[in-house]
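Asks: Turn this into a structure:
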Amino acid sequence: MSYLGFLMLFSYVILVKMEDQPSVKEWLVIAYIISTAIEKTREVLMSEPRKLRQKLKIWFSEYWNISDFVAILLFLAGLSMRLHGDPYRTAGRTAYCLDIIFWFIRVLDLLAVNQHAGPYITMITKMVSSDHFFL
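Replies: Below you'll find the model as predicted:
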């Protein structure tokens, strides 16, 4: 439920006019994504292999981890552009718009656990990943 609340708040931040300084709602989105980044870093560091290179190789072998990594990097890039001022604010907002796509795709992973929707979500995920070359 909190993830859906995050998605609604992030959508609101993107749809409403951005001011010069981030609003309280945008700071909440920033805090959520930074805490997610910290959690993903902890997840990598606490994994089984001893060497960092092997930990990263195993972690990046899963599609959802790659998607999360790209979403976090794209958000941080958009945030840095957005905070730099007027000429970059539009590019930052565009990065936010592209970034929310990754966060909405993450819902597919959450729905994959559902008994009825799970097999369909798995089929959709495989179809989308095989269509990357076409897109």
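
Asks: Every contact and neighbour count from this point should use C-alpha atoms.
Replies: Fine.

Asks: Which parts of stretch 97-117 count as buried, going by neighbours?
Replies: 97, 99-100, 102-103, 106, 108, 111-112 (16 or more other C-alpha atoms under 10 Å).

Asks: Which of those fall within helices?
Replies: Using DSSP state H, 97, 99-100, 102-103, 106, 108, 111 are the members of those that sit in helices.

Asks: Using TSV, lay out these together with distance to E39.
Replies: Putting those into TSV (distance: C-alpha to C-alpha, whole Å) gives the following:
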residue	distance to E39
C97	23
D99	19
I100	19
F102	17
W103	16
R106	16
L108	20
L111	21
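
Asks: so which of those residues comes closest to S11?
Replies: Distance ranking of those against S11, using C-alpha to C-alpha, places I100 first at 7.6 Å.

Asks: Next, the second sequence, to be compared with the first:
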Amino acid sequence: MKKGLLTAAIISISCSSTVFAASCDDTRLHGYMENIKDEMRSMSSDVKSGDNESAAKRANTLITYFEKARSETPYKFTAENLQGNELKDQKAEFTKVVDDTIVVLKDLETALKSGNSSEVKKLLGAMGNQRKTGHSSFKANC
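Replies: Prediction:
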């Protein structure tokens, strides 16, 4: 009887921890961020190869993903059980970071189309800073 109970408890804990771990990656926001990561890598390759036209199209695609991500709620807010004003404030900060990123991407698209390589380099650095800000503030550790 005790072995059966122990086995059931272990299976139960294993299944529940799997469910919790999977929920972090099963959000629309996570999906958008995966797409953004892939597009950023491709855009970086385009810039390195000198294909600014393709890179500008990717910047436009990235803007679309960020616009979609803007309306999502980071999993971290749910995991930390944010409510009330704290949730409202964090959502506003998330929206601000996304909006600021969109501005950088629009500027990057313009720089790519005009062939301004020094501006492109500066704006790619700004994108890196936006990434660090977003991940340090809103990415859950799961």
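
Asks: Please identify which of the buried residues of stretch 97-117 of the first structure is nearest to L79 of the first structure.
Replies: For the buried residues of stretch 97-117 of the first structure, the nearest to L79 of the first structure is D99 (10.8 Å; C-alpha to C-alpha).

Asks: check contacts around the counterpart of that closest one in the second structure.
Replies: Correspondence of D99 of the first structure to the second structure, assessed by TM-score structural alignment: M127. When contacts are counted by C-alpha atoms under 8 Å, 6 or more residues apart in numbering, M127 of the second structure is found next to 101, 104-105.

Asks: Now do M127 of the second structure against D100 of the second structure, distance only.
Replies: M127 of the second structure is 10 Å from D100 of the second structure, where distance means C-alpha to C-alpha, to the nearest Å.

Asks: which residue is nearest the centroid of the second structure?
Replies: M33 (3.5 Å; C-alpha atoms, centre = their mean).

Asks: need the contact list for it.
Replies: A69.

Asks: do you know how far it is from I10 of the second structure?
Replies: Distance from M33 of the second structure to I10 of the second structure, by C-alpha to C-alpha: 34 Å.

Asks: helix/strand/coil for the residue nearest to E119 of the second structure when sequence neighbours are not counted?
Replies: Excluding the flanking residues, the one nearest E119 of the second structure by C-alpha to C-alpha, 6 or more residues apart in numbering is A111, at 6.1 Å. Secondary structure, DSSP: H, G, I helix; E, B strand; the rest coil: A111 of the second structure is helix.

Asks: Look up how far E93 of the second structure lies from A111 of the second structure.
Replies: As judged by C-alpha to C-alpha, A111 of the second structure and E93 of the second structure stand 27 Å apart.

Asks: try K68 of the second structure
Replies: In terms of C-alpha to C-alpha, K68 of the second structure sits 16 Å off from E93 of the second structure.

Asks: With F66 of the second structure instead?
Replies: Applying C-alpha to C-alpha to F66 of the second structure and E93 of the second structure gives a distance of 15 Å.

Asks: higher neighbour count, these two?
Replies: Neighbour count, other C-alpha atoms under 10 Å: between F66 of the second structure and E93, F66 has more, with 22 against 15.

Asks: That one: which element?
Replies: Following DSSP states H and E, one finds F66 of the second structure within helix 52-69.

Asks: And that helix, what's buried?
Replies: Buried residues in helix 52-69 of the second structure (16+ other C-alpha under 10 Å): 52-56, 58-63, 65-67, 69.

Asks: What is the distance between that helix and the centre of its chain?
Replies: 14 Å (C-alpha atoms, centre = their mean, to the nearest Å).

Asks: likewise stretch 78-98 of the second structure?
Replies: 15 Å.

Asks: what comes up buried for that stretch?
Replies: Buried, per 16+ other C-alpha under 10 Å, within stretch 78-98 of the second structure: 87, 90-91, 94-95, 97-98.
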